[in-house]
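Q: I'll drop the sequence and a predicted model, then ask my questions.
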Amino acid sequence: MPPEFDIIGWLEETYATEIRSLNDWLQVFERELDENLSNGIVGLKSVLAYQRPIRFEEVDFDDAEAAFRKALEERNRRRPCRNKGLLIPETVQDYVRHHTLSAANERGLFIQFHTGLLEGNRGILSNSNPELLENLFSKYSRVKFDLLHIGYPYWGVTAALAKTYPNVFIDMCWSHIISPVSARNALSDFLDAVPYNKIMGFGRDYAIVDAIYGHLKIARENIALVLEGKIRDRTLTVSQAITIAERLLHDNPKEVLLNNL
């Protein structure tokens, strides 16, 4: 995470502990994860594509520990500035990402990854190519990987990954308002290439109720148009199209994201 605030100090105060090593950090993570699971969270989410490429290499613990201690020393030198956080090197980030996925694997959780287009301007689009995650899918086979935003504009890659790996799922969150036409084209391709129980047809990605409603209206129209086209082409029957619509808008999100409730 970026050093936006003193996460170390906050965790030490919250859990009445001292973080002096990478092991200390990981133990606090396990405590926080289990506490939040008991309070009702159902999965994890990563938005690190906004800060770095989402390729997470396997790192030796000793190398990660040495880098973490160096970062702690630098943080402690700047301690009078309480708003200064811990600048975590990518080596440590990679190790911690694998640790969190191991924890998710043990608990059978899902994790959402921001993939594709970044909010705002001047983001580095290539950081969020879903193909960068491929080394994780087989290693953590009990984790369900929910690829947000269809990886736009990499939605062909997203389709291939979902087709290849049983634990990779396509999430159309945001895609209908990024580009309605592209969302329709992508969904048509998804339905040809990927089992339809692996596609989530809508995700709000808004904090404003009116905007959520508007986004859902666009999503429903898009899904209806795509299914109508496949009925016209005799790829689907009306009955099959209705079943798929129910899966995209209700059953799939429930099964993939809420199966731990």
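A: Okay, I see it.
Q: alpha carbons only for contacts and neighbour counts from here, please
A: OK.
Q: ok but E134 is inside a strand, no?
A: No: per DSSP: H, G, I helix; E, B strand; the rest coil, E134 lies outside any strand segment and is helix.
Q: can you count the residues close to it?
A: Residues lying near E134 (other CA atoms under 10 Å) number 15.
Q: do the same with the one 3 residues further on
A: Each residue near F137 was counted by other CA under 10 Å, and the total is 18.
Q: Now do the buried residues in stretch 18-35.
A: Under the neighbour-count criterion of 16 or more other CA atoms under 10 Å, stretch 18-35 has I19, L22, W25, V28, F29, L33 buried.
Q: got those residues as CSV, with secondary structure and distance to V96 columns?
A: Output for the buried residues of stretch 18-35, formatted as CSV (DSSP: H, G, I helix; E, B strand; the rest coil; distance: CA to CA, whole Å):
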residue, secondary structure, distance to V96
I19, coil, 15
L22, helix, 9
W25, helix, 9
V28, helix, 12
F29, helix, 10
L33, helix, 13
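Q: mind giving me a markdown table with these and columns for distance to L72?
A: Putting these into a markdown table (distance: CA to CA, whole Å) gives the following:
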| residue | distance to L72 |
| --- | --- |
| I19 | 9 |
| L22 | 10 |
| W25 | 11 |
| V28 | 16 |
| F29 | 17 |
| L33 | 22 |
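Q: Nearest to R75 among those residues?
A: Distance to R75 across the buried residues of stretch 18-35 (CA to CA) is lowest for I19, with 12.0 Å.
Q: Could you verify my assumption that the closest one touches E12?
A: Yes: shown here, I19 and E12 form a contact pair, counting by CA atoms under 8 Å, at 6.7 Å.
Q: all strands for the stretch 51-200 of the chain, in order.
A: Under the criterion DSSP state E, counting those that start in this stretch, strands of the stretch 51-200 of the chain are mapped to 110-114, 144-148, 168-171, 199-200.
Q: For N252, find the nearest of those strands.
A: Per CA to CA, nearest to N252 of the strands of the stretch 51-200 of the chain: strand 199-200, 5.9 Å.
Q: second one coming, line it up with the first:
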Amino acid sequence: MNASLREFVEQLPIADVHEHHLPEVIHQRDVNLLQLLQQSYAGWALSRPYCLPSESRDADPMLAGVGPTTWESLTPFLDDSGSTFFVRNIVRAVLELHGGGAAEITRDNWQEIDASVQAAHRRPEWQREVLNRARVTSVITDAYNDPLLDPRPTLGDNYRSVMRINSFALGWHPSSHDHNENRAHEALARVGLRAESFDEYLTALEALVAGMAARGQVALKNALAYDRDVNFDEPNEALARAAWGNAAPSAAERKAFSDFIVDHLCRIAAEHDVPVQVHLGTGIIRGSHPLGIAGLVERHPRTRFLLMHLAYPWSRDLLAMAFVYRNIWLDLTWSFLLSPSHFKLALHEAIEVLPNESRMMVGGDNWHVEETYGAMQTVRRLLAETLDEKVAGGYFGPDAARRLARRILHDNARDFFRSP
């Protein structure tokens, strides 16, 4: 690889557009090595990550209790799933931050590494130190358990958040909730809003979006791929209204209600120039194909959509959509943690297909800063390798490669989210 290009990419600042940095996790002082593995994507290697519609949230391996680190508790990650990149990424990050030069976590050194993890997390400055070492200058977090979180008082002035809309799209009754147990009417009450009728609910949502900037929130987040399919049909107001106030509306009424509310929020987002992130790809996988949201994108040409995760495994379909619909941008987050080889192939094609260089940005999508550090190291390496291959093949020159690298890692996010 061209050493100067690699060094250039390694020194670039990163505007991280997607994390799940939760205050109660970031500020937790009792963290061990086993917890870093189990509460990273490595945990998904040991247990199926997504709840089926017939299952409860209790099945999520991220929520399982964590005991003391033992060699026996580590071996399922290191041996049985040791080739999975989710595991390789977090292990590599742990070794760089806690390993003292070790090449692997072994029976002989795991106790020293575990002690280093615990000591680091007892220090309040650890979070900032790791982000600085990763050259992450700003972070957008999705606190999915608190859709109205202002992250600045608890996480720092370099943090902003997104307002996850799942509970609002499912808010036909005070008892209704999303898969994270968020209830729309409770959220509205927290900011002094209430809705006794369907029309009052629509008005309350408009006020909620209008108040986002004051809460440090920079985008809406549609993660409904965890609650239902992403085929958002033409709004059917009569059927949506039929769900209102009903604790157990029919399936057709529930879908019509959430379709209508998502449409309503996309319209409001355009009015306030607030982008809309959409989770695509894995989730309730039968209904998370990116073409499912094509109708929504078409109906809202003034809304800026940030489509996530390269919609794995349907990345080419997503690239085709981003070529046709010019109100689509791509968040490359997570895709490079799932499969580096797939990511590089998709990135090569994205460089060739997307209409301009503003369309791509990156994030970590993690709970703990160690995994965020690993994600940033991984994406730098893969980006440098891909750009080097483009330069070596004569696709463009080194200056164009450096310009694109800076845009993907930092400038595109700054411009897209209207950041200073």
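A: Perfect, I can see it now. Predicted model only: the values in this text are computed from it and were never measured.
Q: Same list, the strands of the stretch 51-200 of structure 1, but as CSV with distance to E228 of structure 1 and mean neighbour count please.
A: CSV is the format used below for the strands of the stretch 51-200 of structure 1 (distance: least, CA to CA, whole Å; neighbours: other CA atoms under 10 Å):
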stretch, distance to E228 of structure 1, mean neighbour count
strand 110-114, 30, 22
strand 144-148, 25, 26
strand 168-171, 21, 27
strand 199-200, 18, 27
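Q: Just send these back as a markdown table, with distance to G214 of structure 1 too.
A: Formatted as a markdown table, the strands of the stretch 51-200 of structure 1 follow (distance: least, CA to CA, whole Å):
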| stretch | distance to G214 of structure 1 |
| --- | --- |
| strand 110-114 | 22 |
| strand 144-148 | 19 |
| strand 168-171 | 18 |
| strand 199-200 | 18 |
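Q: Out of those strands, the one nearest L48 of structure 1 is which?
A: Per CA to CA, nearest to L48 of structure 1 of the strands of the stretch 51-200 of structure 1: strand 110-114, 7.6 Å.
Q: What residues in structure 2 pair up with that closest one?
A: Aligned by TM-score structural alignment, strand 110-114 of structure 1 corresponds to residues 275-279 of structure 2.
Q: Helices of the stretch 101-250 of structure 1, start to end?
A: All helices of the stretch 101-250 of structure 1, identified by DSSP state H, counting those that start in this stretch, fall at 134-137, 155-164, 175-178, 180-193, 209-232, 238-246.
Q: and those helices as a markdown table, adding distance to V96 of structure 1?
A: As requested, those are exported to a markdown table (distance: least, CA to CA, whole Å):
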| stretch | distance to V96 of structure 1 |
| --- | --- |
| helix 134-137 | 13 |
| helix 155-164 | 24 |
| helix 175-178 | 30 |
| helix 180-193 | 32 |
| helix 209-232 | 34 |
| helix 238-246 | 37 |
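Q: which one of those helices lies closest to N39 of structure 1?
A: Nearest of those (CA to CA): helix 209-232, 24.8 Å.
Q: For that closest one, grab the matching residue range in structure 2.
A: Against structure 2, helix 209-232 of structure 1 falls on residues 369-392 (TM-score structural alignment).
Q: Looking at the buried residues of stretch 18-35 of structure 1, spot the one nearest N260 of structure 1.
A: L33 (14.5 Å).
Q: What is the equivalent residue in structure 2 for the closest one?
A: With TM-score structural alignment as the criterion, L33 of structure 1 pairs with V209.
Q: residue contacts, that match?
A: I268, A269, H272 (CA atoms under 8 Å, 6 or more residues apart in numbering).
Q: neighbours of the first one, just the number please.
A: The reference is to I268 of structure 2. Neighbours of I268 of structure 2 (other CA under 10 Å): 18.
Q: now do the last one
A: Neighbour count of H272 of structure 2, defined by other CA under 10 Å: 14.
Q: What's the separation between the closest residue to it other than its chain neighbours and F336 of structure 2?
A: Leaving aside its sequence neighbours, H272 of structure 2 sits nearest to A210 (CA to CA, 6 or more residues apart in numbering; 7.2 Å). Distance, A210 of structure 2 to F336 of structure 2, by CA to CA, to the nearest Å: 34 Å.
Q: just checking, L161 of structure 1 touches V168?
A: Yes: L161 of structure 1 lies in contact with V168 (CA under 8 Å); the separation is 6.7 Å.
Q: Next, find the distance separating the residue nearest to H272 of structure 2 from V25 of structure 2.
A: For A210 of structure 2 relative to V25 of structure 2 (CA to CA), the value is 29 Å.
Q: D199 of structure 2 -> structure 1?
A: For D199 of structure 2, the residue aligned by TM-score structural alignment is N23.
Q: With structure 2 overlaid, report how far the helix or strand harbouring its match is off on average.
A: Using DSSP states H and E, N23 of structure 1 falls within helix 22-38. Superposed on structure 2, helix 22-38 of structure 1 shows a mean distance to its aligned partners of 1.8 Å (mean CA distance after the TM-score superposition for structure 1).
Q: next SSE after that helix?
A: strand 43-46.
Q: what about that following strand, distance to the chain center?
A: 6 Å (CA atoms, centre = their mean, to the nearest Å).
Q: Return the list of helices and strands in contact with that strand.
A: Contact here means 3 or more CA pairs under 8 Å, 6 or more residues apart in numbering; DSSP states H and E; on that basis strand 43-46 of structure 1 packs against strand 110-114.
Q: Check what contacts the strand it packs on and list those residues.
A: With contacts defined as CA under 8 Å, 6+ apart, strand 110-114 of structure 1 is touched by 42-49, 104, 128, 143-149, 151, 256-257.
Q: From E228 of structure 1, how far off is T237 of structure 1?
A: Counting by CA to CA, the gap from T237 of structure 1 to E228 of structure 1 is 10 Å.
Q: what do you get for N127 of structure 1?
A: 36 Å.
Q: Please say which of the two ends up with more neighbours.
A: N127 (20 against 16).
Q: What does that one correspond to in structure 2?
A: N127 of structure 1 maps onto G287 in structure 2, by TM-score structural alignment.
Q: show me what contacts its match?
A: G287 of structure 2 neighbours (CA under 8 Å, 6+ apart): A225, R228, D229, V230, N231.
Q: same deal with P290 of structure 2?
A: Applying CA under 8 Å, 6+ apart, the residues near P290 of structure 2 are V230, L280, G281, A311, W314, D317, L318.
Q: Buried among those? Make that a ChimeraX selection.
A: What follows is the ChimeraX syntax selecting those of these that are buried according to 16+ other CA under 10 Å:
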select :230,280,281,311,314,317,318
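Q: Nice, that's everything, thank you.
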